[in-house]
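**Q** With the input below, show me the fold.
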Amino acid sequence: MDASEFQFKFGIVKPSLDSSELVFHCQMGRRRAVATEKARGLGFKNSCNYAGGHKEWSDKGESVSK
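**A** Coordinates of the predicted model:
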């Protein structure tokens, strides 16, 4: 998909293939691993996972604010 179509569809600028800011997360971790591998297969070599996922991050946020 070209850059203008990507921006229209997703509302953000399409990341470059060498972007270091392409990070995936999900609630438990399985989907983020699949998404990261798909992105790498498309040429986004620096894509990565947020370790722990959304649930872990959310739990930390609750314990920090208490």
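
**Q** Only C-alpha atoms from now on, for both contacts and neighbour counts.
**A** Noted.

**Q** residue nearest the centroid of this structure?
**A** residue 24 (2.2 Å; Cα atoms, centre = their mean).

**Q** Just to check, that residue is in contact with residue 35?
**A** Yes - using Cα atoms under 8 Å, residue 24 is in contact with residue 35, at 7.0 Å.

**Q** Mind jotting down where the strands sit in this structure?
**A** In the chain, the strands defined using DSSP state E lie at 23-24, 48-49.

**Q** Contact partners for residue 47?
**A** Going by Cα atoms under 8 Å, 6 or more residues apart in numbering, residue 47 touches 19-24, 36, 39-40.

**Q** Quick one: residues contacting residue 55.
**A** Counting by Cα under 8 Å, 6+ apart, residue 55 has contacts 26-28.

**Q** for comparison, sequence B:
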Amino acid sequence: IKELSTKPDPERILIDVREPTEFTSGHIPRALNLPITSSPDFLFLPPAEFADRFGMPKPQETQELVFYCKAGVRSKAAAEMARRAGYGRVGEYKGSWVDWVGKGGERA
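**A** Have a look, this model is predicted:
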């Protein structure tokens, strides 16, 4: 996770699935915010609708998606959803934000 937060890699995307208010109060650097609670269908959207809703291109199925949330519950659900949507390279940061902050991780 530390590597993802410091070195951009177009093949690996760090995704914060917390709500926007949680995200703006602090997040892991370089993470994208795709909230699973208010937008549970985000990976099932057509690319144009995804871009309209989130202001960024939809992740490609060949990219690795790494999810985190506050404590790991929502990130687990997002990872399962990604697999159902056809993404083969899916990871979770099980400790999520609580672990990141607890270990002194940089905040954006």
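
**Q** thinking again about what came up before, so what corresponds to the residue nearest to the centre of structure 1 in structure 2?
**A** Aligning on TM-score structural alignment places residue 24 of structure 1 opposite residue 67 in structure 2.

**Q** Ok, residue 41 of structure 1 next?
**A** Here residue 41 of structure 1 is matched to residue 84 in structure 2, going by TM-score structural alignment.

**Q** For that match, grab the count of nearby residues.
**A** Burial of residue 84 of structure 2 is recorded as 12 neighbouring residues (other Cα atoms under 10 Å).

**Q** hang on, the earlier thing: list buried residues within the contacts of residue 47 of structure 1.
**A** Listed as buried from the contacts of residue 47 of structure 1 are 22, 24, 36, 39; burial here means 16 or more other Cα atoms under 10 Å.

**Q** Okay, residue 42 of structure 1 and residue 64 of structure 1: tell me how far apart.
**A** Relative to residue 64 of structure 1, residue 42 of structure 1 is positioned 37 Å away (Cα to Cα, to the nearest Å).

**Q** Return the distance of residue 23 of structure 1 relative to residue 65 of structure 1.
**A** For residue 23 of structure 1, the distance to residue 65 of structure 1 - Cα to Cα - is 25 Å.

**Q** What ranges does structure 1 have for its helices?
**A** For structure 1, the helices defined by DSSP state H cover 3-10, 30-41, 53-65.

**Q** just those: most buried one?
**A** Mean neighbours per residue, mean count of other Cα atoms under 10 Å, is largest over those for helix 30-41, with a mean of 16.

**Q** so what secondary structure elements neighbour that helix?
**A** Counting contacts by 3 or more Cα pairs under 8 Å, 6 or more residues apart in numbering; DSSP states H and E, helix 30-41 of structure 1 packs against strand 23-24, strand 48-49.

**Q** quick one: that helix to chain centroid distance?
**A** From the chain centre to the centre of helix 30-41 of structure 1 is a distance of 9 Å (Cα atoms, centre = their mean, to the nearest Å).

**Q** That concludes my questions; thank you for your assistance.
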